[in-house]
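Chemist: Provide a 3D model corresponding to the input given below.
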Amino acid sequence: MYRRIKSAADIKTTGRLSSAVAIFLSEKTTRLPAEYKQLDQQLGGVLSGYIKRDEFNGRVGDVAVLYPESGAERLFVVGLGKVDVMNGNQLRIASKALYRAVDSANVSKLMVFGIDSMKGSLKPAEFGEAVGDGMGIASFEFLEFKGAVSGSEKKNAALKSLVVSMEKGCRGGLDRAIAMNDGVSTARRLAATPPNVANVPYIERYCRSTAKKLGLKCTVINAAKAKQLGMGGLLAVGAGSESKPAIIALEWKGSDAKADPILLVGKSITFDTGGYSLKPDGGKGMKYDKCGGMTVIGIMEAVANLKLKQRVVGLIAAAENMIDSEAYRVDDIIKFTNGVTCEVTNTDAEGRLVLADALAYGTKTYKPKSVIDMATLTGGVVVALGSYCAGVFATDDKIMASMQKASQKTGEKIWRLPLWDEHRKQMSGTHADLVNSANREAHPIQGAAFLSHFVGKDAPKLMPKMPWMHIDIAGVASFDSDTALYPKGPSGWGVRLVTEYLANN
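Modeler: Predicted coordinates for the structure are as follows:
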């Protein structure tokens, strides 16, 4: 793998070629776009000759490596799929395949052509960004814990950069993708880090270090301060762990440090046993229950890299849900920082408890103009929507429309689910204001209905008036097997989506 991807100056089909050239072509291409005929001439006609052969099909992600007699040492011909359904995700999948082929060939400089193969479906900057997205996703490696059997020396090998040149108008999009991918890779790396390492203090140290590097402000509400603030939800969930809970705040001042910010809140359960409502497998894979918070960290890194004008505050609500004599129990009644009380009916519905305190504190302290929270919150959303998109709940049509636009741009799909007063009433408790888990009805909606009691000062009694979106990423934060775009493991899903939203709001 390469140390990183870098962009270089624009290229022309008539200009001097580097040793490695790539071109994207759609399925069933029988004639080269006119714009690439001069390129083909430089390559000795190898490209026009290849598309006439039976081997060429242009299916998404198919890569053929040709060896021209002139112009370049290697030519990578990459399939884009059917032209009538051309979109950014096809290009991302194709670019992932290209990256792997280039990496195998140990290429250091690459010229990329293909904007005219998109038939106008993407602008040049969008083309460059989608290529950068796909390459960035493919470039992720997590080797920190590979040992002698796997060849641990690989992670210490000197890595070089891949320098990518593209056609006119594409470079800005490529640079944007590179900046965002730093945040995506951070979210994936932190998510993959095991719970015996990535506990609450580890995440706190990472945030402090990153804040210094990127010009963010980092503050921490530790367990003692949380107790003073009456954060009963956060403290209850973290009570059974030696690693005490905390809320970590990262702030980007933007162009106006006094402007009302957009508030991001992420669930960060560093490991989830389920508590006394014990998970049947002991919590295998529950290191990924911190993905909401790790995504927020990744977003804040991307925001700083891109130097967005918008002021942004990110809160990471971090705790470990363990079992011991101090752990919280079913039937406990806890009180949150905004005065709402809750009867615990399921200790494995813990994420909403830490988010509740973070949302109530964040909306009161920062007075944001809008709020977005992200969490691997419910298995119900996976049952409802599968692993193809995130479920979203929004109290404001404008925030929904803007996020949908960002979704279409980034290819990170979302689907809006209802949130009504009837759902809020479903969460009513008998001996406390609320229960944290009701019956099985409307299961994916219960988490959002619960959280709606903590967004803004009116929330305990009324549906939040503050523009708010809850994004349940349980189905997309990690994958159990390879997908067309993502390999098995954490995806960093949501960093590109929300950063795109922030850039336009």
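Chemist: contacts and neighbour counts: CA atoms only from here.
Modeler: Will do.
Chemist: just checking, T29 touches R53?
Modeler: No - judged on C-alpha atoms under 8 Å, T29 makes no contact with R53 at a distance of 11.1 Å.
Chemist: helices and strands around the helix ranked longest in the chain, which ones?
Modeler: Ranked by number of residues, the top helix in the chain under DSSP state H is helix 171-192. Applying 3 or more C-alpha pairs under 8 Å, 6 or more residues apart in numbering; DSSP states H and E, we find helix 171-192 packed against strand 5-7, helix 124-138, helix 291-306, strand 489-490, helix 495-503.
Chemist: what separates the following helix or strand past that helix from the chain centre, distance-wise?
Modeler: Counting by DSSP states H and E, the next helix or strand C-terminal to helix 171-192 is helix 200-214. Between the centre of helix 200-214 and the centre of its chain there are 19 Å (C-alpha atoms, centre = their mean, to the nearest Å).
Chemist: Also stretch 230-250?
Modeler: 24 Å.
Chemist: on that earlier part again, which one of T29 and R53 has more residues nearby?
Modeler: Legend: neighbour count by other C-alpha atoms under 10 Å for T29 and R53, higher for T29 (18 against 10).
Chemist: how close does the more buried one sit to W420?
Modeler: 50 Å (C-alpha to C-alpha, to the nearest Å).
Chemist: Equivalent analysis for T395, please.
Modeler: On the measure of C-alpha to C-alpha, T395 and W420 end up 10 Å apart.
Chemist: Could you do W493 as well?
Modeler: Distance of W493 to W420, computed by C-alpha to C-alpha: 27 Å.
Chemist: just D480 next, same as before
Modeler: Note on D480: its distance to W420, by C-alpha to C-alpha, is 33 Å.
Chemist: same thing with A236?
Modeler: Counting by C-alpha to C-alpha - A236 and W420 are separated by 28 Å.
Chemist: Pick out whichever of those two has more residues nearby.
Modeler: A236 (24 against 11).
Chemist: can you give me the strands in the stretch 301-450 of the chain?
Modeler: For the stretch 301-450 of the chain, strands defined by DSSP state E, counting those that start in this stretch occupy the ranges 312-321, 333-335, 341-343, 370-375, 390-394, 414-416, 434-435.
Chemist: Can you tell me which of the ones you listed is most buried?
Modeler: Among those, strand 312-321 has the highest mean neighbour count (mean count of other C-alpha atoms under 10 Å), at a mean of 29.
Chemist: If you count contacts, what does that one end up packed against?
Modeler: Here strand 312-321 touches helix 200-214, helix 232-238, strand 246-252, strand 262-272, helix 291-306, helix 351-366, going by 3+ C-alpha pairs under 8 Å, 6+ apart.
Chemist: Between these, which one is closest to G391.
Modeler: Counting by C-alpha to C-alpha, G391 lies closest to helix 291-306 out of those; the figure is 13.3 Å.
Chemist: what packs against the closest one?
Modeler: By 3+ C-alpha pairs under 8 Å, 6+ apart, helix 291-306 packs against helix 171-192, helix 200-214, strand 246-252, strand 262-272, strand 312-321, strand 370-375, helix 495-503.
Chemist: tell me the angle of the last one relative to strand 312-321?
Modeler: Following axes from the mean of the first three to the mean of the last three C-alpha atoms, to 10 degrees, one obtains 150 degrees for the angle between helix 495-503 and strand 312-321.
Chemist: quick one more, to check against the first:
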Amino acid sequence: MRNPLPPVPSKLLDVDVSTEFRRGAPTAVLVAAPEDDTELPEFGGVRATGKASDVQTVPGGKPQWIVGVGDGEPARYRAAGAALIRAAGSALVAETESGAKPSRSIQVELPAEATAEQIEELTFGLLLGGYSYTVTAEDAKPELRSVRLVTPHERAVPAYTDVVTRVGELAAAAAFARDLANTPSNVKDPAWLANTAAKVAGAVAGLSVTIRDENWLAEQGFGGVLAVGGGSASPPRLIELEYSPRGASAHLLFVGKGITFDTGGLSIKPADGMHLMRTDMAGGGAVIAAVRAIAALKLPVRVTGLVPAAENHVSGSAYRPGDIVRHYGGKTSEVSNTDAEGRMVLADALVYGLKRFKPDAVVDVATLTGAMKISLGVRTGGFFATDDALAERVRKAGERVGEAWWRMPLLEDMAADVHGELGDVRQTPGGPGGIAAALFLREFVAEAKWAHLDIAGPARADKTYADVVPGATGFAARTLVALAESFVAGS
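Modeler: So this is what the prediction gives:
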């Protein structure tokens, strides 16, 4: 019987660059909207609109599609590529169901003046716009296999090819992170997440993956991870990824929240929306996918990834409000809300990572607080940082790959609220939720250069936009890769 689960990682399209059209492959042409009243070209009786993401079908003609790129800004190219690949995929299915044998490849005629940045964004859209994750026993629908980008400039082919290769790894990171977060939690327990990371990331040359089980966690004193995972029949894991190339110019530590399902524990969540908690390990998925991509790109930067993975469940062995939990390194937390579990597992991993690996900078990523979603919506990630230079690197990295970030304040007048009475720190001290969580985590990073990325909003989507489709988005994976790139040779 066919396995209803899709493969992880997803296989993306092959994209190549050439000056020659592929015979028999359907063609798309890109058209920008004019700045004035200039009349747009006509193809096979269809007048182009040039409107951003508008895909027009030319019946029985060549090109088969006219794709609008609006004002030509790079972001419009990303949206255009995504719209095209969705339209082409739908056409392929329709033709196949009608009994035809259509081509599994398409080609895109690039404008003569296309820039490398526009090609980069177009490729992101093409690779990720058609992403899907469906658990079904039905036969798989036919899918496109490749896209050719056709340029009139032979000298541009090598440069465009380099762009496409880099984008291919970044898109693969986003898709892999989506796969991990979309996998249902009756499959994805901490052991599954760890084993999948070992299988997929461990296959990349130069990248090692070590899995720490519950016995090791107990021996080492990972009280936060053990407390959160204590209510589940599926024991927790710590996933360690290590990429250490010769001549590395810097050492970065990435820590990702890996809660494979979150009921809220004894502070149980409302039933509405709980099904979405399969994506509560989106931060951990982003870290796994990003470190894999960094190694695949052979970036000369040492990167360590840590993902504390646990299920937050309700049982007689679940941790309780009022408990005092001792973290790795000895600091204690007063627990007041078992649904604030992400910061509990991150605290252990942050201290462990800083003490063992002594990185130049540390970045944690987590679907941490609903407050951040309320503050910034579902398309912008919030981040906090103790170092201005690191904060600017994060912002620019996101801008480079099309992920929006907004720096939030670490309010010093709230810092004292985190200090505990029965323990060293209070898990949920009250006040603005996202800021309070960040101040709690800051207690565990000492004087390190640290950034905390809260992706509770943009980690999931309920509608299609640009290269995003409903479900997990893979948000932050590309930012982490671009952040590592910014440390190459101290750039």
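Chemist: can you list the strands of the stretch 301-450 of the first structure in JSON lines and add distance to G136 of the first structure?
Modeler: Output for the strands of the stretch 301-450 of the first structure, formatted as JSON lines (distance: least, C-alpha to C-alpha, whole Å):
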{"stretch": "strand 312-321", "distance to G136 of the first structure": "24"}
{"stretch": "strand 333-335", "distance to G136 of the first structure": "43"}
{"stretch": "strand 341-343", "distance to G136 of the first structure": "43"}
{"stretch": "strand 370-375", "distance to G136 of the first structure": "22"}
{"stretch": "strand 390-394", "distance to G136 of the first structure": "21"}
{"stretch": "strand 414-416", "distance to G136 of the first structure": "21"}
{"stretch": "strand 434-435", "distance to G136 of the first structure": "42"}
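Chemist: With K12 of the first structure as the reference, name the closest of these.
Modeler: Smallest distance to K12 of the first structure across those (C-alpha to C-alpha): 37.6 Å, for strand 414-416.
Chemist: Check the mean deviation of the closest one from the second structure.
Modeler: In the superposition with the second structure, the average deviation recorded for strand 414-416 of the first structure is 0.2 Å (mean C-alpha distance after the TM-score superposition for the first structure).
Chemist: So which bit of the second structure is that strand matched to?
Modeler: Counting by TM-score structural alignment, strand 414-416 of the first structure lines up with residues 405-407 of the second structure.
Chemist: ok, now stretch 217-230 of the first structure?
Modeler: Taken onto the second structure by TM-score structural alignment, stretch 217-230 of the first structure occupies residues 208-221 there.
Chemist: wait, which of the strands of the stretch 301-450 of the first structure is closest to V78 of the first structure?
Modeler: It's strand 414-416; of the strands of the stretch 301-450 of the first structure, that one is closest to V78 of the first structure (C-alpha to C-alpha) at 28.4 Å.
Chemist: What's S255 of the first structure aligned with over in the second structure?
Modeler: Residue correspondence to the second structure (TM-score structural alignment): S255 of the first structure is matched to R246.
Chemist: now swap in F24 of the first structure and tell me
Modeler: By TM-score structural alignment, F24 of the first structure lines up with L30.
Chemist: Please name the residues that touch its match.
Modeler: L30 of the second structure is in contact with 66-69, 108-111, counting by C-alpha atoms under 8 Å, 6 or more residues apart in numbering.
Chemist: Ok, T29 of the first structure next?
Modeler: With C-alpha under 8 Å, 6+ apart, T29 of the first structure has these contacts: 51, 58.
Chemist: Next, find the distance separating it from L229 of the first structure.
Modeler: 64 Å.
Chemist: Check S19 of the first structure too.
Modeler: S19 of the first structure is 62 Å from L229 of the first structure, by C-alpha to C-alpha.
Chemist: Just give me the neighbour total for A257 of the first structure.
Modeler: Using other C-alpha under 10 Å, A257 of the first structure has 14 neighbouring residues.
Chemist: Check the separation of the first and last residues in stretch 276-287 of the first structure.
Modeler: Stretch 276-287 of the first structure: ends 18 Å apart by C-alpha to C-alpha.
Chemist: Can you mark which positions in it are buried?
Modeler: For stretch 276-287 of the first structure, the neighbour count (16 or more other C-alpha atoms under 10 Å) marks 276, 278, 286-287 as buried.
Chemist: between these, which is closest to L377 of the first structure?
Modeler: Nearest member of those to L377 of the first structure, counting by C-alpha to C-alpha, is M286, at 11.9 Å.
Chemist: what do we get in the second structure for that closest one?
Modeler: That one, M286 of the first structure, aligns with M277 by TM-score structural alignment.
Chemist: Wait, G172 of the first structure touches A125, no?
Modeler: Yes - at 6.0 Å, G172 of the first structure and A125 qualify as touching, with contact defined as C-alpha under 8 Å.
Chemist: who has more neighbours, the two?
Modeler: Higher neighbour count among G172 of the first structure and A125: A125, with 20 against 16, using other C-alpha under 10 Å.
Chemist: which residues touch that one?
Modeler: So A125 of the first structure contacts 169-174 (C-alpha under 8 Å, 6+ apart).
Chemist: try it again with 7 Å
Modeler: 169-173 (C-alpha atoms under 7 Å, 6 or more residues apart in numbering).
Chemist: quick one on the thing from earlier: determine which stretch of the helices and strands packed on helix 171-192 of the first structure is the most buried.
Modeler: By mean count of other C-alpha under 10 Å, those have helix 291-306 as the most buried, with a mean of 29.
Chemist: mean per-residue distance, it to the second structure?
Modeler: Counting by mean C-alpha distance after the TM-score superposition for the first structure, helix 291-306 of the first structure comes out at 1.2 Å.
Chemist: Report the angle between that helix and helix 351-366.
Modeler: 40 degrees.
Chemist: What is the aligned counterpart of V200 of the first structure in the second structure?
Modeler: Counting by TM-score structural alignment, the partner of V200 of the first structure is P190.
Chemist: my guess is that match meets R237, correct?
Modeler: Yes - P190 of the second structure lies in contact with R237 (C-alpha atoms under 7 Å); the separation is 5.9 Å.
Chemist: thinking again about what came up before, reformat the helices and strands packed on helix 171-192 of the first structure as JSON lines; add distance to L214 of the first structure.
Modeler: Shown next, in JSON lines, are these (distance: least, C-alpha to C-alpha, whole Å):
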{"stretch": "strand 5-7", "distance to L214 of the first structure": "19"}
{"stretch": "helix 124-138", "distance to L214 of the first structure": "20"}
{"stretch": "helix 291-306", "distance to L214 of the first structure": "6"}
{"stretch": "strand 489-490", "distance to L214 of the first structure": "24"}
{"stretch": "helix 495-503", "distance to L214 of the first structure": "16"}
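Chemist: Contact partners for A459 of the second structure?
Modeler: By C-alpha under 7 Å, 6+ apart, the residues touching A459 of the second structure are 282, 472-475.
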